[in-house]
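K.L.:
My questions concern the predicted model and sequence given below.
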Amino acid sequence: MIIWPLHSLKDCGSALCFKSLRTPALLYMAKTGHNARPREVRIYSLNLPIVETANMKRGGCILKALAIVLSLQMEGDRLSVPQNPEDQSQRSSISSAGPRNHDVLVYLVDDTVVRLTVDNLSSVTAQELHRIVSETLQLPEDAQEIFALWLVSPVLELQLKPKHQPYKLCRQWQDLLFRFTSCSADDILEDEPSLQFRRDIFFPKRKEVQIQDEDVLRLLFEEAKYNILEGRYPWDLSDCEELGALICRINLGPFDPKQHTACFLKERLDSFLPSHLCRRGHGLLSALWKRGATRLPADEQGLLRAFQRVPEEDSACEDRAALRQLYRAYLQKCHLLPYYGCAFFSGEIDKPAQGLLHRGGRKAVTVAISLEGVYIIDSKEKHVLLGLRFQELSWDHTFPSEEEHILWLEFDGENEGTPVNKLLKVYSKQAELMSSLIEYCIELNSSLEGQDPESAPREAPPSSEARNPPFDRRTHKLQRQNSVICSRIQHLATIDYVEEGKEIKRVKPRRTTSFFGRQLSNAPTSYSAVRAAENLEQG
């Protein structure tokens, strides 16, 4: 049995690259003068299952520090490649600064870097590192429950528990990608996580409205702004223009008609509005977009009008009280979104069939889970396909043999005017994470509801800032049927069934004993039992 890191194979000879559906691996072959081939290959990649393959082809060495174990029975000579202890894997957030000290880079959402020097990094927990970051940023003590440490890459985002050890999770990142993503072998080897300081998804909005510290409000504002501008928080154009006007006021100061013209804002439109809403191109391309778009693109005129409507106080923009009010106004408006402060997961759902000759295929979606519920967001169109509060759904996670991970969501709906139960399948290797988070959020909400009135957190009395928001309270557009945050059940391919699963009956079924046993059982409901039929269609 031979153990070595792959990067130690550099310039040692030719190599055979093994590729399988499970995990990539590499077998080194020495230039011994004969074509020795293994009769049996068993490949262990860290904590992954055993992989056996006989399909081999020549390829270059992959210079990555992923340790593997090879057990070989060969007809020719056996080669042992010694380990090089000086070769170490480099992570984007960790670098060595001495025998026992390490430099740790913690990133804020606005790409600000917090550089720390930590002793015994391999044993430091997320809670200890969180405390060091909070002290470095001079945040108040309650920042421990407001923020959390995350490991983030373009393909996976994980909030760390206080007991987690970030260094060890970084070393296991490729295992996590293999388990929870559908990335290719090359993408897994290239991906590296960064350690980020973000909002804790379990911090309730009712507590956030009580925050007075300017630094905490600024961090929350930067994160909310990032999620709005990146389209992670879908919202209507008019609402995004109001939020963009607040960003203009914070970054540019009070409105100046001589300086803040339409041309001035047009050059910086992406800094204030989501890029998917901004008008692109000129002439014919712009006209074609306007004809084919489902909603009007943003332009500088709407942002300019919203900027002009931002009320001004006596204090200047640099005044800390004025900035605190602007941060709070931005966050209060974002609180209207049901998926504010959520965790994001990637997945796919079935498209509805559009004809006999046109298969539906699949649609890429983002699954947003917060303390309030589960929301399925169209990753391309940036609008909500389905929004369910926990008391409105049942769920389960299945992983049939040799099939995909599926998160099942069950909810009430209609089929040609008849009340039915609907099943939605979300295909994702992160379904296990989603199911666990849903269960934990329900348990957390139940424990908070069971608290004594005296011990339960109370809402702070509304401040003058809350009584006088920067914009006049108009009828919110959240109830508009064409709003991007309204569910679009007609765009979903669901399995509809009623009691016995054979025919649609006129009596509305209940879900107190659901097709799935996992649901919010203590919530009041008016549904009767549903029995799962043996011949229920599974897809």
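P.N.:
Arrived safely, thanks for sending. If you're wondering where the values come from, they're calculated on a predicted model, not measured in any experiment.
K.L.:
CA atoms for contacts and neighbours, from now on please.
P.N.:
OK.
K.L.:
For the helix or strand hosting V104, which residues meet the burial criterion?
P.N.:
Take DSSP states H and E as the rule and V104 turns out to sit in strand 101-107. By neighbour count on 16 or more other Cα atoms under 10 Å, the buried set for strand 101-107 is H102, D103, V104, L105, V106, Y107.
K.L.:
Stretch 435-450 too?
P.N.:
Neighbour-count burial for stretch 435-450 [16+ other Cα under 10 Å]: S435, L437, I438, E439, C441, I442.
K.L.:
how far does the next helix or strand after the strand holding V104 sit from the chain's center?
P.N.:
For strand 101-107, the succeeding helix or strand toward the C-terminus, using DSSP H and E, is strand 113-119. Mean-position distance between strand 113-119 and its chain equals 25 Å (Cα atoms, centre = their mean, to the nearest Å).
K.L.:
cool, and stretch 201-221?
P.N.:
20 Å.
K.L.:
hmm, who's touching it?
P.N.:
109, 139-140, 143, 145-146, 199, 320, 323-324, 327-328, 330-332, 335, 341-343, 370-371, 441, 457, 459-460 (Cα atoms under 8 Å, 6 or more residues apart in numbering).
K.L.:
L269 touches C278, doesn't it?
P.N.:
Yes. Look at L269 against C278 with Cα atoms under 8 Å: they come within range, at 7.2 Å.
K.L.:
Name the helix or strand for V420, please.
P.N.:
V420 belongs to strand 418-427, assigned by DSSP H and E.
K.L.:
what about the helices in the stretch 51-200 of the chain?
P.N.:
126-136, 143-146, 166-171, 173-180, 185-190 (DSSP state H, counting those that start in this stretch).
K.L.:
Structure two is appended below for comparative analysis:
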Amino acid sequence: ACRYGKVEATRMLLEKGKCNPNLLNGQLSSPLHFAAGGGHAEIVQILLNHPEIDRHITDQQGRSPLNVCEENKQNEWEETAKLLKEAINKPYEKARIYRMDGSYRSVELKHGNNTTVQQIMEGMRLSQETQQYFTIWICSENLSFQNPFSQFPLIPNLNLPWGNLRPFPPLLSLVTRNHSLNLSSQIEDPLAILILFDEARYNLLKGFYTSPDAKLITLASLLLQIVYGNYESKKHKQGFLNEENLKSIVPITKLKSKAPHWTNRILHEYKNLSTSEGVSKEMHHLQRMFLQNCWEIPTYGAAFFTGQIFTKASSSSHKVIKVYVGVNVKGLHLLNMETKALLLSLKYGCFMWQLGDGDTCFQIHSLENKMSFIVHTKQAGLVIKLLMKLNGQLMPAERNE
């Protein structure tokens, strides 16, 4: 349609047929190349007005649509060339990339829906060496999906198998890629450490990091140092840790049950930390200490999916338990969705998995206790893909950590 100047056909294919305006043929020529080469100004205008158009697209020979237009000089080529030149300076569509602290950065999508995650990452002002530790996730109320560097992370451009997500507007979030803790320990860039810290703090406070009380108290004291600065005896008394302040340093799951009994221990560790001469009070050093204390938590760095399992309530009935399915470089973890209690944690090499029919469930078999169970989730295919990928990334020495 674009090659032969069929205006209405082009319009229908884009609007009704939802065709990708950047489709390529074997020579990597796009609809914009064909319309520009034929001097079809009206079609070029339609394509340039499409929100997903890549204005900088090039063919196999490295030619832009403007190059092809000026080479062929067909029909309304001068008007077409004018439109293409004007488009180069037109403002780009932008995507908001959110960080875990709620802040965001607007990044220009210079290549429309051809924009890759790597190109977006370059707009996040992260150094080249630290970009490898992060990626973009689509986040909605029932979806977290990590995109590889070669894909653009917007729902309309993905063939998603779990149904219509329109009621839940997607957010694009900058989060940690699942990588080994050996790589985590090498990160020195303050901005990268801040992003990792924000993510870890968010997951801790939401209850996703199941850990012994002593560890949670240490993390709480570190958060006090980070948020409030050095300990002051006149200011930071027991009454200082009221429920409102405790919300910002302890998991929500411990707020009522245990946190009120921890206040003396938290303040004691906070005081020791503040007065310790061997501990740098530089913000990124404190944030790094916080991260180091998170590394040994089983669910640290996990991607969480929603699902449910069935357990026997009696000989004739079953009980449904809603769960979070966590996948990271250590293995697979199941958390009770309501209480955040860690129901199961299996390391790679200690369990097997199999995707069920219709990609709506997967089966897990523990090699240690021979236990098997089925997790029902619309994200089963993604969970299995992530398990396969991260199992391959894990270094042999890390399996026993």
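P.N.:
Cool, got the structure. Everything quoted here is computed from the prediction, not taken from an experiment.
K.L.:
can you list the buried residues of strand 101-107 of structure 1 in CSV and add distance to T181 of structure 1?
P.N.:
Shown next, in CSV, are those (distance: Cα to Cα, whole Å):
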residue, distance to T181 of structure 1
H102, 30
D103, 29
V104, 26
L105, 25
V106, 24
Y107, 23
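K.L.:
Looking at the residues you listed, which is nearest L243 of structure 1?
P.N.:
Y107 (24.3 Å; Cα to Cα).
K.L.:
So what does the closest one match up with in structure 2?
P.N.:
Counting by TM-score structural alignment, Y107 of structure 1 lines up with Y98 in structure 2.
K.L.:
where's that match relative to L171 of structure 2, distance?
P.N.:
7 Å (Cα to Cα, to the nearest Å).
K.L.:
related to what we said a few turns ago, if you skip the residues just before and after it, what's nearest to the match of Y107 of structure 1?
P.N.:
Counting by Cα to Cα, 6 or more residues apart in numbering, Y104 is the residue found nearest to Y98 of structure 2 once chain neighbours are left out, at 4.1 Å.
K.L.:
which residues does that neighbour contact?
P.N.:
Y104 of structure 2 neighbours (Cα under 8 Å, 6+ apart): R96, I97, Y98.
K.L.:
which of those still touch in structure 1?
P.N.:
Contacts conserved in structure 1 for these, counting by both residues aligned by TM-score structural alignment, their matches' Cα atoms under 8 Å: R96, I97, Y98.
K.L.:
which residue in structure 2 lines up with F197 of structure 1?
P.N.:
So, by TM-score structural alignment, F197 of structure 1 is matched to L174.
K.L.:
from what I can see that match touches I138, true?
P.N.:
No. Using Cα under 8 Å, L174 of structure 2 makes no contact with I138, being 9.2 Å away.
K.L.:
out of the two, which sits in the more crowded spot?
P.N.:
When neighbours are counted by other Cα atoms under 10 Å, L174 comes out ahead of the other of L174 of structure 2 and I138, with 24 against 19.
K.L.:
now the more buried one, nearest residue through space, not along the chain?
P.N.:
Here the residue nearest L174 of structure 2, using Cα to Cα, 6+ apart, is I136, at 4.8 Å.
K.L.:
same check, this time on C19 of structure 2
P.N.:
L13 (5.8 Å).
K.L.:
Could you look up the next helix or strand downstream of the helix or strand where that neighbour lies?
P.N.:
Using DSSP H and E, L13 of structure 2 maps to helix 7-15. Beyond helix 7-15 of structure 2 on the C-terminal side, the first helix or strand identified by DSSP H and E is helix 31-37.
K.L.:
how distant is that next one from the center of its chain?
P.N.:
On Cα atoms, centre = their mean, the centre of helix 31-37 of structure 2 falls 36 Å from that of its chain.
K.L.:
Where does it end up in structure 1?
P.N.:
By TM-score structural alignment, helix 31-37 of structure 2 lines up with nothing in structure 1.
K.L.:
Touching, R105 of structure 2 and M121? I think so.
P.N.:
No. The pair R105 of structure 2 and M121 fails to qualify as a contact (Cα under 8 Å) at a distance of 10.7 Å.
K.L.:
Show me which of the two is the more surrounded one.
P.N.:
A count of neighbours by other Cα under 10 Å puts M121 above the other of R105 of structure 2 and M121, at 21 against 15.
K.L.:
Make sure that one is actually in contact with W137.
P.N.:
No. Between M121 of structure 2 and W137 there is no contact under Cα under 8 Å: 11.9 Å.
K.L.:
Pull the number of nearby residues for E368 of structure 2.
P.N.:
The burial count for E368 of structure 2: 10, using other Cα under 10 Å.
K.L.:
what's the closest non-adjacent residue to it?
P.N.:
C350 (6.4 Å).
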